[in-house]
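>>> for reference, the sequence and a predicted model appear below.
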Amino acid sequence: MKKNSHAYTNLINRNNFTAIMWNSFKNGFKSYLQLEKSLSDNSVEAYLRDVDKLCFYLVGIGEEKPPKSIELKDLQAFVKFLASLGLTAASQARTISGIKGFYKYLLSENAVSTDPTELLELPKLKRALPDILSFGEIEKIIGAIDLSKAEGHRNKAILETMYSCGLRVGELVNLKVSCLYLEDGFVRVIGKGDKERLVPIGEEAIQFIRYYLSERKKNKIAKDFEDVVFLNNRGKTLSRVMIFLIIKDLVKKAGIKKVISPHTFRHSFATHLVEGGADLRAVQEMLGHESITTTEIYTHLDKHFLRTTLQQFHPAFKR
C-alpha cells in the first residue's frame, strides 16, 4: 500500500466526512492496542494501516459508510480489491487480521452490534516448514566455538541458552541478570507485548551462564547495562544482527549446509520437545505463543520427522 499512500491522502482530503467518521474509532483502537494489548509501536502502526486500507477502499468507490454500516459483502469486495493490487495471500491475510482486530475492539466498546468480519475467510496460506537442526548438529555448532577467544564463553552461553529455552533473538539480547533464577532452574522472559513467562533452563546452559557471568565481571560494563546478561565488547547490549553473524560463522565452521538463523534454534527446541512427546500446551507456554494454532506447526514437523525416520529405517519403506 505504500505506493498508494499519496492517493489515499488525496482521496481523504476530498472526503473529510469519511475521514472524520473513521478517525475517532481509529484513535480509540490505537489506545486499546497500546494500553490493553500492550503491543509495540510497530505492531500498533501495522494495525492502523490495515484500517486505513479499508477506509481508502471505501473512499475510492464513493461509499460514505461508518464502521457500523459495513457488511460482509463490503469486506469480501475489499478482499478482492487487495488481490487486485497484487498483494500476496500472506499480505491479504495480515490486513484482514487487522480488520478483524478492529471490529473485535468496536464490538467490545458497543460501537457496533454485529461483527461483519466473523464469516470473512482468510486466504489459504501454504505454510512452509522451517529448517531445524538435529541434536547432533547443534552439538557440532556449539563445538565449533573457540573458547580461547575472549568472546568464546559468552557465545557458548548464548547458544546453550537459545537451545535450552527456545528464546526469540529479541528475548535473548534483552535477557536480564535479575530475571535469572538459576538455583530454581528457570529464567523469566519478557516476550512479545511485554508479556512475561517462566521458562525452564537446562543444567548445561546454567553452567555456562554462571561461568560467563563470573568472567564478565573482569570487563568494563557500560553504565545502565549492568543488568543485561549478554554484552558486546563495549559492555553494551548485543544487537540481533551480531547474534545472526555469530551463528552464521559457527555454522560455516561446523560444515553444516542448511540455512540457519537464530530462530532455527527456537524451531529446533520446539520440534525436539514435540518429538519427545511433550504436551503441546506446555510447548505453547514455553514458546510464549498467544495461540495454540501457532504451536501446532510443530505437530506437522513431528509427522515429517516420523515419516523420514520410517523411510530411513523401516524395511517396508526401503524396498
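Yep, that arrived.
>>> going by C-alpha atoms from here, please, whenever you check contacts or count neighbours.
Fine.
>>> what ranges do the helices span in this protein?
5-14, 16-31, 41-60, 72-84, 89-108, 135-143, 152-165, 169-173, 203-216, 240-254, 262-275, 280-287, 292-295, 297-313 (DSSP state H).
>>> and Ala222, which of those is closest to it?
Smallest distance to Ala222 across the helices of the chain (Cα to Cα): 11.9 Å, for helix 203-216.
>>> that closest one to helix 152-165, inter-axis angle?
150 degrees (axes from the mean of the first three to the mean of the last three Cα atoms, to 10 degrees).
>>> got another, please set it beside the one above:
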Amino acid sequence: MSQDEAAVLVPAAGRFLDHVRLALALSPNTVRDYRTALNHLQAAMSALELGGPEQLGPDEVAACMGWLRDQRKLAAPTLALCLVAWRMWARYLVEEGLLVHDRIALTPSPKLWRSVPEVLNPEEVERLLANPPEGPLRARDKAALELLYALGGRASEVVGLGVTDLKEHGRLALLRGKGSKERLVPIGERANRAVRAYRDGLRRELDPRGRQEALLLGAAGGPWHRQGLWRLVRDAAQLAGITKPVWPHLLRHSFATHLLHGGADLRAVQALLGHASLT
C-alpha cells in the first residue's frame, strides 16, 4: 500500500473521503489528493504535538504548513491544496456534529504560512522570554518559557517535567522523549532562577500539601497541559510584538540553530535534542 493509500488517523477521515467520493462525486484523483492532504496533516500534528481538530486555528494551521514546507519540502501549490482539503474536512466534522467550532475556516490567505520562518532570531527570543502575560500565573509562565528555550525540549517534554526531574540543584533536567528515551539537559542559570522563583512562591501556593509531582501546575493545582503551553507561547509572542506565527516547536528549532551558529558541535546539539537529526 502506498503512502497516498495508507489509512489516515485524523478523526473521521474515512467517512469524509467516502463523502467527497460518493456525495460530492469528486474524481478519484481529487479524492486521492485529499487523502494525501490529510496524511500530511496527521504527520504535522504529530510532529508539533497537537491534539484533535478543535485545536486547529489559524496559528496552528500556519505551524503545520511551516512544518510541511520545511520538513516535507512541500511546494506552495501543494500546500494550497492541503488547506482546501483541511477546510472541507473541518466543515464536514461540524456538519456531522464531531466538531463544535471550525477554526480552520478562520485561517487567512496563504501569505501567512508562506512566510512562516524556520527560527526566531536571538533578539526575538529575548523579547518573547521577557513577556509572559501579566496575571496570577506569571511566575509559572516565566519558568515555562525559560525552560522551553533553555532545554530545546518538545512541548510534551517540558510540561511532563516532574519536580524530581530537576537534578544537581536545578542545573540539569531529565527529559523523557519519544519512545520513553531519557536524556539529561543543562538548564542554564537564567532558567534556573526563574524555576526557583516559581517553586519557592507560586508553586507552593498551588500545591500547599506537596502532593503533585508535576513541576508546572495549572490554576487549579493539577498538572498543566501542552495546550496551555501553546497558548502561552502564542500570547507571549504577541505581547513581545512578534507578528509572525510562533509555536513551541519553533523555539526548539531556534535553540538548535542558535547553538550551531555559536559554534556548537552538531552531534552535541543532536544529543541535547534527543533526536537523530535536528528536526
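Here it is on my side, so go on. None of these values were measured; they are calculated from a predicted model.
>>> so which of the helices of the first structure is nearest Tyr181 of the first structure?
helix 203-216 (9.6 Å).
>>> report the buried residues of that closest one.
205-206, 208-209, 212-213, 216 (16 or more other Cα atoms under 10 Å).
>>> next, work out how far apart Glu45 of the first structure and Gly98 of the first structure are.
Between Glu45 of the first structure and Gly98 of the first structure the computed distance is 10 Å (Cα to Cα, to the nearest Å).
>>> those two: which is more packed in?
Legend: neighbour count by other Cα atoms under 10 Å for Glu45 of the first structure and Gly98, higher for Gly98 (20 against 14).
>>> that one pairs with which position in the second structure?
Counting by TM-score structural alignment, Gly98 of the first structure lines up with no residue in the second structure.
>>> CSV for the buried residues of helix 203-216 of the first structure, including distance to Leu301 of the first structure?
Shown next, in CSV, are these (distance: Cα to Cα, whole Å):
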residue, distance to Leu301 of the first structure
Ala205, 25
Ile206, 28
Phe208, 30
Ile209, 30
Tyr212, 34
Leu213, 36
Arg216, 38
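>>> looking at those residues, spot the one nearest Tyr103 of the first structure.
For the buried residues of helix 203-216 of the first structure, the nearest to Tyr103 of the first structure is Ala205 (44.3 Å; Cα to Cα).
>>> returning to that earlier point: any chance of the helices of the first structure in a markdown table, with distance to Glu196 of the first structure too?
What follows is the helices of the first structure, written out as a markdown table (distance: least, Cα to Cα, whole Å):
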| stretch | distance to Glu196 of the first structure |
| --- | --- |
| helix 5-14 | 37 |
| helix 16-31 | 21 |
| helix 41-60 | 18 |
| helix 72-84 | 36 |
| helix 89-108 | 22 |
| helix 135-143 | 27 |
| helix 152-165 | 14 |
| helix 169-173 | 10 |
| helix 203-216 | 20 |
| helix 240-254 | 20 |
| helix 262-275 | 17 |
| helix 280-287 | 10 |
| helix 292-295 | 17 |
| helix 297-313 | 22 |
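>>> of those helices, which is nearest Gly193 of the first structure?
Nearest of these (Cα to Cα): helix 41-60, 9.2 Å.
>>> could you count how many residues lie near Lys73 of the second structure?
Other residues near Lys73 of the second structure number 12, with proximity taken as other Cα under 10 Å.
>>> the aligned residue in the first structure for Arg226 of the second structure - how many residues pack around it?
Aligning on TM-score structural alignment places Arg226 of the second structure opposite Arg240 in the first structure. Number of residues near Arg240 of the first structure (other Cα under 10 Å) recorded here: 16.
>>> do Ala76 of the second structure as well
Neighbour count of Ala76 of the second structure, defined by other Cα under 10 Å: 14.
>>> okay, the alignment partner in the second structure of Gly255 of the first structure and Met88 of the second structure: tell me how far apart.
Mapped onto the second structure by TM-score structural alignment, Gly255 of the first structure lines up with Gly241. Gly241 of the second structure sits 33 Å away from Met88 of the second structure, going by Cα to Cα.
>>> and Trp67 of the second structure, by the same measure?
Taking Cα to Cα, one finds Trp67 of the second structure at 21 Å from Met88 of the second structure.
>>> more crowded one of these two?
Trp67 (27 against 16).
>>> report the secondary structure state of the more buried one.
Using DSSP: H, G, I helix; E, B strand; the rest coil, the structure places Trp67 of the second structure in helix.
>>> residue contacts, the residue nearest to it when sequence neighbours are not counted?
Among residues not flanking Trp67 of the second structure along the chain, Ala44 sits closest, at 6.4 Å (Cα to Cα, 6 or more residues apart in numbering). Neighbour list for Ala44 of the second structure: 64-65, 67-68 [criterion: Cα atoms under 8 Å, 6 or more residues apart in numbering].
>>> got it, and Arg267 of the second structure?
Neighbours of Arg267 of the second structure in contact, by Cα under 8 Å, 6+ apart: none.
>>> counterpart of Val125 of the second structure in the first structure?
In the first structure, the residue paired with Val125 of the second structure according to TM-score structural alignment is Ile138.
>>> just to check, Lys26 of the first structure is in contact with Leu48?
Yes: at 7.0 Å, Lys26 of the first structure counts as touching Leu48 under the criterion of Cα atoms under 8 Å.
>>> and Cys165 of the first structure, what is it in contact with?
The contact partners of Cys165 of the first structure, taken as Cα under 8 Å, 6+ apart, are 199-202, 266, 269, 286.
>>> looking at the first structure, name the residue matched to Ala194 of the second structure.
Using TM-score structural alignment, Ala194 of the second structure lines up with Phe208 in the first structure.
>>> nearest residue to its match other than its sequence neighbours?
Ala157 (5.0 Å).
>>> before we move on, what about His263 of the first structure?
Arg168 (6.4 Å).
>>> what's the counterpart of that neighbour in the second structure?
With TM-score structural alignment as the criterion, the equivalent of Arg168 of the first structure in the second structure is Arg154.
>>> residue contacts, that match?
Counting by Cα under 8 Å, 6+ apart, Arg154 of the second structure makes contact with 148, 177, 248-249, 252.
>>> with neighbour count as added columns, please give the residues you listed in a markdown table.
Below are the contacts of Arg154 of the second structure laid out as a markdown table (neighbours: other Cα atoms under 10 Å):
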| residue | neighbour count |
| --- | --- |
| Leu148 | 25 |
| Gly177 | 18 |
| Pro248 | 25 |
| His249 | 23 |
| Arg252 | 23 |
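>>> quick check: the farthest pair among those?
So for the contacts of Arg154 of the second structure, where distance means Cα to Cα, the most widely separated pair is Gly177 and Pro248, at 15.0 Å.
>>> all good on my end, thank you.
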